[in-house]
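**Student:** build me a structure from this.
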Amino acid sequence: MNKEVTQLFNQWQSGDQAVQEQLSQLIYQELHRLASFYMQKENQGHTLQATAIVNEVYIQLNNQNLNVNNRQHLFALVSNMMRRYLVNHAKTKLTQKRGGDWSKVEINSEVDGQQLNLEQLLDFDEALDELAKIDERKAQIIEQRYFGGRELEEIAIAFDISESTLHRDIKMAKIWLMEKMS
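**Tutor:** Alright, predicted model coming up:
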């Protein structure tokens, strides 16, 4: 599907408006795949649905006048939008009145194999923002992998780095994030 999205995206960027509907459908399908990937890591009892995440991100994509350069840029934006949606969801859940039918939602970000609850997700988000100030590439890699569900090969291609460099970046970012969050 990646090659098809790239081809349609390039046609659309070249002014072929006839491919817009087909491109929109493929992007929606890819968003759903990414959201489903993320939701598979959720614990039972969570309140998020993959379709809700996809719909929100898709609406944001359509409502914003974004200047997207290529497929990699598009999915980097999508990863960031998914991250923001999940963080906002966590903030909303934490601001609800304690007690009643409020339940703790566990979110597994797979940061060094540790599962994060809502408060830890917010700490993770803050630490990721701080990492971006120090090393933007490492922060974007983590964001695209854990919030965007992108495959390692896709990320390496998007950043034009080898997979061994990607693994080193992920390892260093995880170490930095875990130290920051502890």
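**Student:** for the rest of this, base every contact and every neighbour count on C-alpha atoms.
**Tutor:** Fine.
**Student:** show the end-to-end separation of stretch 9-25, please.
**Tutor:** 12 Å (C-alpha to C-alpha, to the nearest Å).
**Student:** mind listing the strands for the chain?
**Tutor:** Taking DSSP state E to define them, one finds strands in the chain at 106-111, 114-117.
**Student:** buried deepest among these, which one?
**Tutor:** strand 106-111 (a mean of 19; mean count of other C-alpha atoms under 10 Å).
**Student:** tell me which of the strands of the chain approaches residue 69 most closely.
**Tutor:** Closest of these to residue 69 is strand 106-111, at 28.3 Å (criterion: C-alpha to C-alpha).
**Student:** identify all contacting residues around the closest one.
**Tutor:** 41-43, 46, 114-118, 121, 146-147, 174, 178 (C-alpha atoms under 8 Å, 6 or more residues apart in numbering).
**Student:** how does it look with 6 Å?
**Tutor:** Here strand 106-111 makes contact (C-alpha atoms under 6 Å, 6 or more residues apart in numbering) with 41-43, 115-117.
**Student:** ok, stretch 126-137 next?
**Tutor:** residue 139.
**Student:** what's around the residue nearest to residue 53 when sequence neighbours are not counted, how many residues?
**Tutor:** Using C-alpha to C-alpha, 6 or more residues apart in numbering and skipping the chain neighbours, the partner closest in space to residue 53 is residue 35 (6.7 Å). Residues near residue 35, counting by other C-alpha atoms under 10 Å, number 23.
**Student:** also this sequence, please, to line up against the first:
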Amino acid sequence: MSAPLTTLLNSALAGDAAAAERAWTEVYAEVRTITANAIARERGVLAGDGDLHPTALVHEIFLRIGRNPPRSWDSRRHFFGAVSQACEQVLVDLARARQTLKRGGGKAPVPLTFVAGELMHADSARAAADVGLPAALDALAREYPRAAEVARLRYMMGFPTAETARILGVSESTVEKDWAFARAWLRRELDRGA
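**Tutor:** Next comes the predicted model:
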């Protein structure tokens, strides 16, 4: 029987190279799938960025986490929360760099919309890169941390309800309620900033 992910991650933090290798092997495929989904969602703003591949994004995420690791990993939830935040920041940085190159590019901003009960956007990378969304997510996290985690896992990472519930250790109905609340809260905050 293999060690739980949290044990492997904490052993890796303590310098155990074998534990680091086992942890990497255990999460790599899952994180790569997450990044492939994130890149697919971000296709509009990141189009033309031929260098962006899921594998490269996974490695950048792990590098960012490795540069500033926690003192210890509390849970699988803690780890995937860090993955979610690192992925979000990498995509925001890429989109900002691309927007800097465009310097407006004659395109009008595309508003974040909420369609059929899901946080949707015709060009979701632009929404993620919009200074308003990360700031709104941070504000949500200060007031309602679990709802912010749900929003990051569902929207930024593309996790379905069941996987989000498993990572957070809550019921699917709790995830659905937090997701509905987070969407409404973020919409209100983004509308205020528009």
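**Student:** could I get the TM-score for this pair?
**Tutor:** Once superposed, the chains reach a TM-score of 0.77 (TM-score structural alignment, normalised by the length of the first structure), with 176 aligned residues with a C-alpha RMSD of 3.3 Å.
**Student:** can you put the strands of the first structure in JSON lines and add distance to residue 27 of the first structure?
**Tutor:** Listed next are the strands of the first structure as JSON lines, based on distance: least, C-alpha to C-alpha, whole Å:
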{"stretch": "strand 106-111", "distance to residue 27 of the first structure": "23"}
{"stretch": "strand 114-117", "distance to residue 27 of the first structure": "29"}
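**Student:** what is the burial count for residue 47 of the second structure?
**Tutor:** By other C-alpha under 10 Å, 12 other residues sit near residue 47 of the second structure.
**Student:** show me what residue 182 of the second structure aligns to in the first structure.
**Tutor:** Per TM-score structural alignment, the equivalent position to residue 182 of the second structure in the first structure is residue 173.
**Student:** from residue 20 of the first structure, how far out is its match?
**Tutor:** Noted for residue 173 of the first structure: a distance of 37 Å to residue 20 of the first structure, by C-alpha to C-alpha.
**Student:** now do the contacts for residue 44 of the first structure.
**Tutor:** Residues near residue 44 of the first structure by C-alpha under 6 Å, 6+ apart: none.
**Student:** check the one 3 residues further on too.
**Tutor:** Residues in contact with residue 47 of the first structure, defined by C-alpha under 6 Å, 6+ apart, are absent; none qualify.
**Student:** 10 Å - rerun?
**Tutor:** Contact analysis of residue 47 of the first structure by C-alpha atoms under 10 Å, 6 or more residues apart in numbering lists 89, 93, 103-106.
**Student:** save these as JSON lines, and put in distance to residue 126 of the first structure too.
**Tutor:** Converted to JSON lines, the contacts of residue 47 of the first structure look like this (distance: C-alpha to C-alpha, whole Å):
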{"residue": "89", "distance to residue 126 of the first structure": "15"}
{"residue": "93", "distance to residue 126 of the first structure": "17"}
{"residue": "103", "distance to residue 126 of the first structure": "23"}
{"residue": "104", "distance to residue 126 of the first structure": "20"}
{"residue": "105", "distance to residue 126 of the first structure": "19"}
{"residue": "106", "distance to residue 126 of the first structure": "18"}
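**Student:** farthest-apart pair in those, please.
**Tutor:** Within those, two members stand farthest from each other by C-alpha to C-alpha: 89 and 103, at 13.4 Å.
**Student:** neighbours of the spatially closest residue to residue 178 of the second structure that is not a sequence neighbour, just the number please.
**Tutor:** Leaving aside its chain neighbours, residue 178 of the second structure sits nearest to residue 147 (4.9 Å; criterion: C-alpha to C-alpha, 6+ apart). Residue 147 of the second structure has 24 neighbours, counted by other C-alpha under 10 Å.
**Student:** repeat that for the one 4 residues further on.
**Tutor:** Residue 151 of the second structure: 27 surrounding residues under other C-alpha under 10 Å.
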